Every structure is written in C-alpha cells, then in structure tokens.
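Asker: Task: produce atomic coordinates for the following.
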Amino acid sequence: MTQAIRLTNTGGPDVMKWETFDPGRPGSGELRIKHTAVGLNFIDIYHREGAYPLPLPTGLGVEGVGIVVDVGVGVTDFKPGDRIAYAGGPPGAYAFERLIPAGRAVLLPEYIEDEVAASVFFKGLTVEYLIRRCYPVEKGDTVLWHAAAGGVGTLAGQWLSDIGATVIGTVGSDAKASHALQNGYTHTVNYKSEDFVARVRELTDGVGVAVAYDSVGKDTIMGSLDCVRTRGTLVSFGTTSGPTPPIDLATLGGKGSLYLTRASVAHYTAKRPELENAADAVFSMLKAGKLRAAEPTRFALKDVADAHRELQSGKTSGSVILVP
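Answerer: Down below sits the predicted model:
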C-alpha cells in the first residue's frame, strides 16, 4: 500500500485529498516506480480546477523522478533499480509510488540529481519543442516571452540566450525582472507598470518580434499579436490568466499575415523518438552548463495545497517541486 493525492471533484486547492491505495503490479508495458521528487506544473492547476477536464476520480501530477520498483510484461528498456524521469501520460505523480507507461519514461543520467530533474525535465521538454520545433528560433531573432521568471520562462531565457536571440521577457515585479536578466533575458518589461506592447515596439524600433510565446492567455493574447512583426508567429501554450478570447482569422491578415498556433508538449513528444531526442537535448544542455537549474521551491507532498496556492498566486520564481 502507498499514499497519494486524489481528486473526486474539481475546485480550489482544498479538493486535493490524501488516500491510501495499492497501485498493484505493473501491467504490460508499465513500470511501478517509487518517487524521489515530483515536479509541479501549471497544467496540474488546470486539471484540479477542471479547465482541462479529467475523468473523476483521478490522481494529479504529470511529472516525476524516481526508482523503478517493478516492470511489466514486454518492458525491455528498464529494470528494477533504474533511475528514471517521466513527463506526460496519465496524471498521478502526486504519490509515493505509482504505475506509469514505460513509453513515457527515460533513463536519468547519473550526472543529473533527482531534484534537478524534477525541476527541469517537463519544463525543459516544453522549451525544447517551443523554440526548436514549433518555431525554430535562430541567432539574431528577437523573441517575446511572457512570464519570464517562471519555471519555463527561466529555462527559455537561458536556452534562447545560448542560441543568440534577443529575448524580451514580461514580469510582474522588480525582483522577477532581476531574476530574468540573470537568466538570459536581454530586456524585461513590468506589465504591471508598463504597456508591454508599446515597450516591445520601442525596443524593436517599431518592427516587432519574430515570435511571441504566450502562456498567460486572456490578459495578454491580443497584445501579443500586436507585438509580432509582419509574417511573424504567435505561439500560445497556456492560459494562466484564463481562456483566450476568440480570434477572427481576418485579424491575422490585418496585423501582417501572422501565424498563430496553440501548441501542446503532448503532441511534440507523443512519438517515442521525439521524446528521446527532446530529452537528450535537455540533458545535453544541462551537462554543458547551458541550462542551469536554480534552487527550486520545495514543498512536502502532503503540503501540495500550499504549493498550488503559491504557484497560482505568482509568488514563486523558477521551479516548484514536491518531495515525497
């Protein structure tokens, strides 16, 4: 028997409840793992609130690091004792032990510590597909990234800086501006005290950015369109401020024949070779010191409700992890 956070109805942080359960033996193609660290991501909040509906009851959490305890029939790439990281697949990471599809796991290199992996893996996969495959950023491109001091934004600034891009990041405080500038951003814009559209236009001499990455949604999406240069791209990949409003396709033409995509890491890592290649890229960047995992904000797994409140309030910078 083990313990896990379970959800029987959606709502605020207090709907998450401890339960004792038996994950059972792994089925065909599955691993049973014992977590050493769990990553907290905004998608967990979307699941908890019901914005991204899940069949209830359900577990929560889509990212974890741990030790393989047992393997199911047909699993040949993993064995008991292996250290693994995973992202995606059925929610259920908020648990001491769980079953996961072996196809979502990758072996964790010995040079990467468990808490570093929990801080970086899912967020690193997200940055990788956004800047290398969704819109391939090139040296000399000017990029706008919202929520620059968050866990994904921090890694994005580092990676984009290594590519040689000029990176403009929006933040909500002077402290977060300082954090962003220390992590690869060329310029920051405090959206609470500045008009980010006007400031981006000023910084780009009126031209606009090659690509804008928007995980905020309702509060920023239309402004993001106004920041993009002619024939540039807007990548929407989150809605932390609420769902985006409908956008008439004619608007994209009127603003300069813009490209718009609503992207998901699930679609860019669904095939095993894509997941492995993306993981290798993240691990290589970490090994080279080009991605640097800042000290994460830690919460005990049993205090996950407090962790959700902190993340949702925007008080955190960098990554938040849960420790079983």
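Asker: C-alpha from now on. contacts and neighbour counts both.
Answerer: OK.
Asker: Please enumerate the helices of the protein.
Answerer: 42-49, 114-129, 151-163, 174-181, 196-203, 221-227, 249-254, 265-268, 272-287, 304-313 (DSSP state H).
Asker: number of nearby residues for the closest residue to residue 5 other than its chain neighbours?
Answerer: Of all residues not flanking residue 5 in the chain, residue 18 sits nearest, at 4.7 Å (Cα to Cα, 6 or more residues apart in numbering). Around residue 18 there are 15 other residues, counting by other Cα atoms under 10 Å.
Asker: and residue 233, how many residues sit next to it?
Answerer: Residue 233, neighbours per other Cα under 10 Å, totals 25.
Asker: any idea how far it is from residue 225?
Answerer: 8 Å (Cα to Cα, to the nearest Å).
Asker: who touches both of those two?
Answerer: Taking Cα atoms under 8 Å, 6 or more residues apart in numbering as the criterion, residue 233 and residue 225 both touch residue 212.
Asker: follow-up on the earlier one: which one, of the helices of the chain, ends up nearest to residue 60?
Answerer: helix 42-49 (6.4 Å; Cα to Cα).
Asker: before we move on, back to that, out of the helices of the chain, flag the one nearest residue 210.
Answerer: So among those, helix 221-227 is nearest, using Cα to Cα, at 9.0 Å.
Asker: helices and strands around that closest one, which ones?
Answerer: Judged by 3 or more Cα pairs under 8 Å, 6 or more residues apart in numbering; DSSP states H and E, the packing partners of helix 221-227 are helix 196-203, strand 209-214, strand 228-236.
Asker: compare with the first, here's sequence two:
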Amino acid sequence: MAKRIQFRAHGGPEVLEYVDYQPAEPGPQQVRVSNKAIGLNFIDTYYRSGLYPPPSLPSGLGSEGAGVVEAVGSEVTRFKVGDRVAYGSGPLGAYSDVHVLPQANLVLLPDAISFEQAAGVMLKGLTVQYLLRQTYELKGGETILFHAAAGGVGSLACQWAKALGVKLIGTVSSPQKAALAKANGAWATIDYSHENVAQRVLELTDGKKVPVVYDGVGKDTWLTSLDSVAPRGLVVSFGNASGAVDGVNLGILSAKGSLYVTRPTLATYANTAENLQRMADELFEMIISGKLKVDISQKYPLAEAAKAQAELSARRTTGSTILLP
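Answerer: Sure, this is the predicted structure:
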C-alpha cells in the first residue's frame, strides 16, 4: 500500500483526501516511479475545482514530479529500474508516493539536478521553454510583457528572458514581488494594484507597445493584454489563474490592431517523447549552466496538499512549491 491525495467531488482545497491506495502494476509501455518530490501548480486547482474535468472520480491529482524508476513494463526500452527520472505532463496522480505513467511522458534526469529542483521546475520550466522558444521565438532585443512575473512560471521567465537578451516587463501585485521579479532579471515591473498596466507599457516602450504578451492570469488581465500589445502582435493566453477567458468577440482583435491570439498547452508542444526530452534537455542545460535558478520557496508534506493549494490560490507563495512524500 501507498499514500496519495485524491478527491471525490469538485470544490475547494477541503475536498482533498489523504488516503491509502494500491499502486497499479505498470502496463507494457508504462513505468512506475517512486516519487522523491512532487510539484504543485495552478493547473492542479483547475482539476480540483472542475474547471478542467478529470477522466473520472474519485481522481488523483498532480502532473509533475521526480523520482526513481522502481518497475517497468514489458515493452519499455527507454528506462530501467534505478534510473533518475522526472515528468511534468501527467497523467494525473503525481500527488502520491508512487506514480505509474507512460514512458513517453518521462525524461532522464541528470545527476547534476536534484529531485526537488526537478519537481519544482519541470512543468513551469517546460512551459517557459515553449512560450519563449517556440510559441513566439524570442531572438534577443525584444521588449515583452509577462503577467504574474513573481510566480513560479514568471520567476523562470524573467531569468530565461534576461539570458536571451530580452527586456521583460513583469506585472506584480506588491513591492516585495516587484523586487523579486527584478532580482530574477525583469527589466521593469508594473504593480497592477495601483498602476495602469497598459499605460505603463506605453510609457516604457515609448508608445510602441510590445510584440508579445504572455498571460497566464486569464480573465482579469485579458483586456489589459490586448491593450498592451502592438498592432499585429500576439497575445499568448496560457493560463487561467483568475478564471477562464470566455465570451470573446473576435471583432475586438481587429479593433485593437489586427491582433493574433493563441491558447497553447504544454501537451501540444511536448507531443512526442523526442520533443519532450529535447525541451527538457534545453531546460536542464539552462539550470546546469547557472542561467536559471530554481527558487523553491515552499515545501509541504504530501499530507498537507490542501494547505499548500490554499496558499497558492491566495497568491501567498512565490517561486515554486513542492510536496514531499
């Protein structure tokens, strides 16, 4: 028997249960991983709340972790028992002592990166990789806007953008978070609690606005993002921290300057084992080289996952949060 977090109904953090369960034997193309550290992410709250419905209830939770391979299926060729591995794209069930998942969803973890680092960076780091290197490939010299620049994804984006020679303008909610974003490499910050973001973007860019806005906040920042991007620019809406963007009239894109909008997901970019490993290798190289530091600011026992999610949802966290089995 092992321990895991599950939920039987949708709701707030209080629906999460810490229970005993029997881990499955891996299927032919599956690997069973003994988790050493588990990542906490906003997307976990979407599944818990029902914004993203899980395949069935009761359901496990979490899609990110790192550990050691303890069993492999009969057709697994890429991994063996004892390998250090990490994952960031599910399937659901990472909030557990052990997790069974397809070999295509795993990557080999270099010895130079700890399990805690990997669990704190896989989903967020791979997200930043596809955002900055694929969705809108930054070449260096651009000025961009990135919402929630002091959060887990934002903290990594600030560092990666600086390493690329990009001026990142980050939105934050307090002077403390502004200082954190600047320390991580943000070129400028805008405190949306008392500053007009679109107006400040205009001022910071000498009236040009930005070619791309990265928006993981969603509903609350949608119009601000449209008002901050230059004509024929791109709004990358990649998250729903404040709720989903809905009811969009496409006419607003023409009215704001013939804008482009995309709603990408990690799964679409890491759609093969080869693509996933390639993206992870670039992420790991950034960490090993020292260009990217993984800020794990909060650690909770797995049993306290509900408390950890409550803190995350209340925006009382910075950097990455991990759960420890």
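Asker: returning to what we had before: what I need now is the helices and strands packed on helix 221-227 of structure 1 written out in CSV, including distance to residue 140 of structure 1 for each item.
Answerer: As requested, these are exported to CSV (distance: least, Cα to Cα, whole Å):
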stretch, distance to residue 140 of structure 1
helix 196-203, 14
strand 209-214, 10
strand 228-236, 14
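Asker: Residue 290 of structure 1: which of the ones you listed is closest?
Answerer: strand 209-214 (20.6 Å).
Asker: mean shift of the closest one relative to structure 2?
Answerer: By mean Cα distance after the TM-score superposition for structure 1, the fitted strand 209-214 of structure 1 averages 0.5 Å away from its aligned residues in structure 2.
Asker: got the angle between that strand and helix 196-203?
Answerer: 150 degrees (axes from the mean of the first three to the mean of the last three Cα atoms, to 10 degrees).
Asker: Tell me the counterpart residues of strand 209-214 of structure 1 in structure 2, please.
Answerer: The alignment of strand 209-214 of structure 1 onto structure 2 (TM-score structural alignment) spans residues 210-215.
Asker: tell me the centre residue of structure 2?
Answerer: residue 124 (3.1 Å; Cα atoms, centre = their mean).
Asker: Could you check how far it is from residue 64 of structure 2?
Answerer: 10 Å.
Asker: just residue 188 of structure 2 next, same as before
Answerer: In terms of Cα to Cα, residue 188 of structure 2 sits 31 Å off from residue 64 of structure 2.
Asker: between these two, who's got more neighbours?
Answerer: Taking other Cα under 10 Å, residue 188 of structure 2 and residue 64 do not tie; residue 64 has more neighbours (30 against 16).
Asker: Which residue of structure 2 lies farthest from its centroid?
Answerer: Outermost residue of structure 2 (Cα atoms, centre = their mean): residue 74, 32.0 Å.
Asker: want to try CSV for the helices of structure 1, with distance to residue 29 of structure 1 as columns?
Answerer: Below are the helices of structure 1 laid out as CSV (distance: least, Cα to Cα, whole Å):
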stretch, distance to residue 29 of structure 1
helix 42-49, 25
helix 114-129, 21
helix 151-163, 30
helix 174-181, 41
helix 196-203, 48
helix 221-227, 40
helix 249-254, 43
helix 265-268, 19
helix 272-287, 13
helix 304-313, 29
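Asker: out of those helices, which comes closest to residue 9 of structure 1?
Answerer: helix 42-49 (8.2 Å).
Asker: if we can go back for a sec, contact partners for the residue nearest to residue 5 of structure 1?
Answerer: Contacts of residue 18 of structure 1 by Cα under 8 Å, 6+ apart are 3, 4, 5, 6, 302.
Asker: contacting residues for the second one?
Answerer: Residues counted as contacts of residue 4 of structure 1 (Cα under 8 Å, 6+ apart) are 18, 19, 20, 21, 59, 92, 94, 95, 96, 97.
Asker: how about the nearest residue to residue 175 of structure 2, chain neighbours excluded?
Answerer: residue 191 (7.4 Å).
Asker: isn't the one you found right next to residue 179, touching?
Answerer: No - checked against Cα atoms under 8 Å, the pair residue 191 of structure 2 and residue 179 is beyond contact range at 10.8 Å.
Asker: With neighbour numbers in mind, choose between these two.
Answerer: Using other Cα under 10 Å as the criterion, residue 191 of structure 2 and residue 179 rank with residue 191 on top: 18 against 14.
Asker: Neighbours of the closest residue in space to residue 283 of structure 2 that isn't next to it in sequence, how many?
Answerer: Excluding its sequence neighbours, the residue lying closest to residue 283 of structure 2 (Cα to Cα, 6+ apart) is residue 125, at 6.4 Å. Residues near residue 125 of structure 2, counting by other Cα under 10 Å, number 29.
Asker: Let me know whether residue 125 of structure 2 touches residue 153 as I believe.
Answerer: Yes - Residue 125 of structure 2 lies in contact with residue 153 (Cα under 8 Å); the separation is 7.0 Å.
Asker: still on that earlier bit, give the ChimeraX command for selecting the buried subset of the contacts of residue 4 of structure 1.
Answerer: Here is the ChimeraX command that selects the buried residues among those (16 or more other Cα atoms under 10 Å):
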select :59,92,94,95,96,97
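Asker: would you list the contacts of residue 4 of structure 1 in JSON lines and tack on distance to residue 254 of structure 1?
Answerer: As requested, those are arranged in JSON lines below (distance: Cα to Cα, whole Å):
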{"residue": "18", "distance to residue 254 of structure 1": "52"}
{"residue": "19", "distance to residue 254 of structure 1": "53"}
{"residue": "20", "distance to residue 254 of structure 1": "56"}
{"residue": "21", "distance to residue 254 of structure 1": "56"}
{"residue": "59", "distance to residue 254 of structure 1": "44"}
{"residue": "92", "distance to residue 254 of structure 1": "44"}
{"residue": "94", "distance to residue 254 of structure 1": "46"}
{"residue": "95", "distance to residue 254 of structure 1": "49"}
{"residue": "96", "distance to residue 254 of structure 1": "52"}
{"residue": "97", "distance to residue 254 of structure 1": "52"}
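Asker: out of the contacts of residue 4 of structure 1, who's nearest residue 10 of structure 1?
Answerer: residue 59 (11.6 Å).
Asker: Report the contact partners of that closest one.
Answerer: So residue 59 of structure 1 contacts 4, 5, 6, 7, 91, 92, 93, 94 (Cα under 8 Å, 6+ apart).
Asker: quick one: which of those sit in strands?
Answerer: Among those, the ones falling in strands (DSSP state E) are 4, 5, 6, 7.
Asker: In space, what's closest to the residue farthest from the centre of structure 2 - neighbours in sequence excluded?
Answerer: In space, residue 74 of structure 2 is closest to residue 28, 4.7 Å off (Cα to Cα, 6+ apart).
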